[in-house]
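> coordinates for the following, if possible.
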Amino acid sequence: MNKTLYNEIMERGKTSSEDAKILGVVVHGTKEELIELINNPLIKATSFGVITDPIY
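Next up is the predicted model:
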């Protein structure tokens, strides 16, 4: 999957960080680690989600 995504990015001419537009990121960590991000001026919006193991 990563190789396919990488090839697609290269084919579109996005060969450096200056060429790519960042729309968002995924951050994960413990409660204590994420608390450090509160009031960070680079963060414009957030949402919270939880991933669990399947029941079945």
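
> every contact and neighbour count from this point should use C-alpha atoms.
Fine.

> buried set for the host helix or strand of Y6?
Y6 belongs to helix 2-11 when assigned by DSSP states H and E. By neighbour count on 16 or more other Cα atoms under 10 Å, the buried set for helix 2-11 is empty.

> second input sequence below; structure requested for side-by-side comparison:
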Amino acid sequence: MDRFLRNAGADRVGEDASIKLCQLLEDSADEIVSKARILARHAGRNDVTREDIVLAANMLYAL
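Alright, predicted model coming up:
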């Protein structure tokens, strides 16, 4: 996580900042996957596709 923060321009990164970023990204991924599973099931599929992931992210975060 330090690398992501440094690439974004942070000169110094606290350990708690890295941990929090990791937690937030995991929570976001969980939400996206959960929504994508619902979309796949609605379409009559067991497999989650790339399109399900993209649509779920767009629905959740209006990208």
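
> so after superposing, what's the score?
Here the TM-score for the pair of chains, by TM-score structural alignment, normalised by the length of structure 1, is 0.24; 29 aligned residues with a Cα RMSD of 3.3 Å.

> could you identify the helix or strand that succeeds the helix holding Y6 of structure 1?
helix 31-35.

> which strands and helices sit next to the helix or strand encompassing R41 of structure 2?
Assessed by DSSP H and E, R41 of structure 2 sits inside helix 15-42. Helices and strands touching helix 15-42 of structure 2, as assessed by 3 or more Cα pairs under 8 Å, 6 or more residues apart in numbering; DSSP states H and E, comprise helix 50-61.

> which strands and helices sit next to the helix it packs on?
By 3+ Cα pairs under 8 Å, 6+ apart, helix 50-61 of structure 2 packs against helix 15-42.

> now do the helix it packs on and helix 50-61, the angle between them.
120 degrees (axes from the mean of the first three to the mean of the last three Cα atoms, to 10 degrees).

> count the neighbours of Y61 of structure 2 for me.
A count of nearby residues for Y61 of structure 2, using other Cα atoms under 10 Å, gives 10.

> next one: I32 of structure 2
21.

> ok, it - contacts?
Residues counted as contacts of I32 of structure 2 (Cα atoms under 8 Å, 6 or more residues apart in numbering) are 53, 56-57, 60.

> just the buried members of those residues?
Buried residues within the contacts of I32 of structure 2, defined by neighbour count using 16+ other Cα under 10 Å: 53, 56-57.

> in JSON lines: those, plus distance to R41 of structure 2.
Below are the buried ones among the contacts of I32 of structure 2 laid out as JSON lines (distance: Cα to Cα, whole Å):
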{"residue": "I53", "distance to R41 of structure 2": "13"}
{"residue": "A56", "distance to R41 of structure 2": "13"}
{"residue": "A57", "distance to R41 of structure 2": "16"}
